[in-house]
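J.: Generate a structure from the sequence data that follows.
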Amino acid sequence: MTDLTYRDATDTDVDALVKLIESAYRGDASRVGWTTEADILDGRRTDPEGVREVIAKPEGRLLVVERAGAVVACCQLEHRGEHAYFGMFAVSPVLQGAGLGKLIIAEAERQARETWGVTEMHMTVISVREELIAWYERRGYRRTGRTSPFPYGDERFGVPRRAGLEFELLVKALP
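T.: Have a look, this model is predicted:
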């Protein structure tokens, strides 16, 4: 899978990125892959304004991953002092399970380390997503036990289908 290209997102990518992120996490289309949140959240995962916000942040970037000119994945990188934050990670559901995610997260870590000199990568994951957390643990991330509340009532993050959701901080030391 060395036929991937990485570039920073621009405003012309917003519609394609929203479509990609929604397809990876919400609704029946997301069930094709394994990263779906359709059983725990309804509503949207993001919207055009949210994607534009990430693109516009001076201390961050939204990486677009393409194969043969088609957008197949994306991830957010944000410089936060000694660490970088990794988020908004989405891989096309029809390509999930083929090793693409491993390549992309490794490239994101490399770029964060080389661009900002950070020594750690941080991310937050909904704590009930055990399979996803286990995937990140296999990539070297560790659970910290530090949690933050899910923003119930703020539909920009989705409409919860259950009580007790929270985000857990995962951390990886970058060599």
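
J.: going forward, measure contacts between C-alpha atoms and count neighbours the same way
T.: OK.

J.: buried ones in the top helix by length along the chain?
T.: Determined from DSSP state H, the single longest helix within the chain is helix 100-116. Within helix 100-116, the residues that count as buried by 16 or more other C-alpha atoms under 10 Å are L100, G101, I104, I105, A108, E109, A112, R113, W116.

J.: again, but for stretch 156-166
T.: So for stretch 156-166, counting by 16+ other C-alpha under 10 Å, buried means F157, G158, V159, P160, L165, E166.

J.: want to put them side by side, so please do this one too:
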Amino acid sequence: MDAASAQESGRLTFRDAVEGDVPALVALIESAYRGDASRAGWTTEADILQGQRTDPDGVRRVVEAAGSRLLVVERDGVIVACCQLEHRGDAAYFGMFAVRPELQGAGLGKVIIAEAERTVREGWGVSEMHMTVISLRDELIAWYERRGYRRTGELSPFPYGDERFGIPQRDDLAFELLVKDLTTTGAAVTR
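T.: Sure thing, here's the model as predicted:
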């Protein structure tokens, strides 16, 4: 199912986050990546990072920032996913992507990322989508590669010592930039 048919069926709705969504979005993001609840899904970082993934101030900054959107995905009025979209010149940045752990692996992520790409291509006219992923997350990076993203090899350091981003359980963490060309149609999307 593509993003348009998901919206038309009424099963999923997409909207911009508002201030009142912040507590629910923090809980969603935390549940998708940290702690025991995250182990129900496949995107958990619980083995490499403990502590928080984000906090209310971080989510609120994304909601309020100029050139930024926090896309909320609801099913039957319940928030099931979200992602950050930030306009950066000719590119958009994709971040804070979270799907409720019990819904991961059912194809929802593919629908959401396709809608995010459509949104930034049509709304901002950007030619690329950028994101950063912890370079050790091979399974997650492979999932993005199947969506048409490519590894750049460009690494940035993990913010060790800043517990707003979690408490590292390893000393070899770094972020890798992934990029997708949004100007081509029919980009590779597989299971």
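
J.: circling back to that earlier point, tabulate the buried residues of stretch 156-166 of the first structure (a markdown table), appending secondary structure.
T.: Output for these, formatted as a markdown table (DSSP: H, G, I helix; E, B strand; the rest coil):
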| residue | secondary structure |
| --- | --- |
| F157 | helix |
| G158 | coil |
| V159 | strand |
| P160 | strand |
| L165 | coil |
| E166 | strand |
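
J.: circling back: in the second structure, which residue range corresponds to the longest helix of the first structure?
T.: Residues 108-124 of the second structure are matched to helix 100-116 of the first structure when aligned by TM-score structural alignment.

J.: average gap between the matching stretch and the first structure?
T.: Mean deviation of stretch 108-124 of the second structure relative to the first structure after superposition (mean C-alpha distance after the TM-score superposition for the first structure): 0.2 Å.

J.: how far is that stretch from where the chain is centred?
T.: Relative to its chain's centre, stretch 108-124 of the second structure lies at 11 Å (C-alpha atoms, centre = their mean, to the nearest Å).

J.: Quick one: residues in contact with it.
T.: The contact list for stretch 108-124 of the second structure, computed with C-alpha atoms under 8 Å, 6 or more residues apart in numbering, reads 1-4, 6, 71, 73, 83, 85, 87, 92, 99, 126-127, 129, 147, 182.

J.: With adjacent residues omitted, what lies nearest to M1 of the second structure?
T.: Of all residues not flanking M1 of the second structure in the chain, V111 sits nearest, at 7.1 Å (C-alpha to C-alpha, 6 or more residues apart in numbering).

J.: circling back to that earlier point, return the member of the buried residues of stretch 156-166 of the first structure nearest to P58 of the first structure.
T.: Among these, F157 lies closest to P58 of the first structure (C-alpha to C-alpha), at 22.6 Å.

J.: Report the separation between the closest one and E22 of the first structure.
T.: F157 of the first structure is 12 Å from E22 of the first structure, where distance means C-alpha to C-alpha, to the nearest Å.
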